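Asks: Starting from these lines, generate the structure:
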Amino acid sequence: MTTPPPGWTFLSNHGHVLVSLAADPDVRMRDIAEQVGITERAVQMIVADLEDAGYVLRERVGRRNRYTVVPGRRFRHPLEAHVPVSAFLALVTDGPDGD
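Replies: Model prediction:
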């Protein structure tokens, strides 16, 4: 487990969970909790928030879930409302746009 640095960070737990889901669509809630440094229950609540707001789609694959981040969704705060989630994720993931 990576221990988060003390004090504040630039991303909220919602942002950290979104990054984890984008990096690995098949990731387990327990693994996200460990990466972010929060409880598994907190991760479940955040994923539900992200699903309800249309930022994440969940697909059942056998006994597991696969998560797809909706790249065209925009940030919620007025200061960043012009930024699509895909542009943010390109900065923080190793996807095709985030080398």
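Asks: CA atoms for contacts and neighbours, from now on please.
Replies: Will do.
Asks: you'd agree His14 is up against Ile46?
Replies: Yes - His14 is within contact range of Ile46, at 6.0 Å (criterion: CA atoms under 8 Å).
Asks: could you pull out the strands for the protein?
Replies: 56-61, 64-69 (DSSP state E).
Asks: TSV for those, including mean neighbour count and distance to Thr2?
Replies: Output for these, formatted as TSV (neighbours: other CA atoms under 10 Å; distance: least, CA to CA, whole Å):
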stretch	mean neighbour count	distance to Thr2
strand 56-61	14	24
strand 64-69	17	22
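Asks: wait, which of these is closest to Ala33?
Replies: Among the strands of the chain, the nearest to Ala33 by CA to CA is strand 64-69 (15.5 Å).
Asks: So which elements touch the closest one?
Replies: helix 13-23, strand 56-61 (3 or more CA pairs under 8 Å, 6 or more residues apart in numbering; DSSP states H and E).
Asks: this one next, for a side-by-side:
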Amino acid sequence: MEKSHEKEATGWTFLTNHAHVLILLAQNPERVLREVATAVGITERAVQRIVSELEHEGYIQRSKEGRKNNYTLNLKRPFRHPIESHCSIGELVKLVQRSDLRPSEHTEMAAQ
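Replies: Predicted coordinates:
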């Protein structure tokens, strides 16, 4: 598992694991949670808990397609903390979106 130099050196990052999971699902809504866990650097069980919390709060919607899950983000949902509640999840996704990745149609649908 590859870690960023910043995280290795200091032990913290600016974004939470919840944000990391959300961003990865925005990049690829069909990504399996084991891959998400590896990318974030946490256990698969922790990712399952985070996905459950995000789903319960209306930030993502999970749907089954065969044996796979698909995740649709609700990009209009605001951040939870009062300091940043004027910002939407869509703004976060846009801020960190990699130029080499196209937004998923699941992400785009939720933004409309």
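Asks: still on that earlier bit, can you tell which of the helices and strands packed on strand 64-69 of structure 1 is closest to Thr39 of structure 1?
Replies: Thr39 of structure 1 lies closest to helix 13-23 among those, at 10.9 Å (CA to CA).
Asks: Which stretch of structure 2 lines up against that closest one?
Replies: The aligned range for helix 13-23 of structure 1 in structure 2 is 17-27, by TM-score structural alignment.
Asks: Give me the contacts around the matching stretch.
Replies: If you take CA atoms under 8 Å, 6 or more residues apart in numbering as the criterion, stretch 17-27 of structure 2 is touched by 31, 36, 40, 47, 50-51, 54, 71-73, 93, 96-97, 101-104, 106-107.
Asks: what's the mean gap between that stretch and the aligned bit of structure 1?
Replies: Compared with structure 1 after fitting, stretch 17-27 of structure 2 deviates on average by 0.5 Å (mean CA distance after the TM-score superposition for structure 1).
Asks: Name the residues of that stretch that come out as buried.
Replies: 17-27 (16 or more other CA atoms under 10 Å).
Asks: want to throw those residues into CSV with distance to His81 of structure 2?
Replies: CSV is the format used below for those (distance: CA to CA, whole Å):
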residue, distance to His81 of structure 2
Asn17, 15
His18, 13
Ala19, 13
His20, 17
Val21, 18
Leu22, 16
Ile23, 18
Leu24, 21
Leu25, 21
Ala26, 21
Gln27, 24
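Asks: For Arg62 of structure 2, state which of these is nearest.
Replies: Leu25 (10.7 Å).
Asks: What's the separation between the closest one and Thr38 of structure 2?
Replies: From Leu25 of structure 2 over to Thr38 of structure 2 the distance is 13 Å, taken as CA to CA, to the nearest Å.
Asks: Also Pro103 of structure 2?
Replies: Counting by CA to CA, the gap from Pro103 of structure 2 to Thr38 of structure 2 is 21 Å.
Asks: of those two, who's got more company?
Replies: Legend: neighbour count by other CA atoms under 10 Å for Pro103 of structure 2 and Thr38, higher for Pro103 (17 against 14).
Asks: Spatially nearest residue to the more buried one, not counting backbone neighbours?
Replies: Gln27 (6.3 Å; CA to CA, 6 or more residues apart in numbering).
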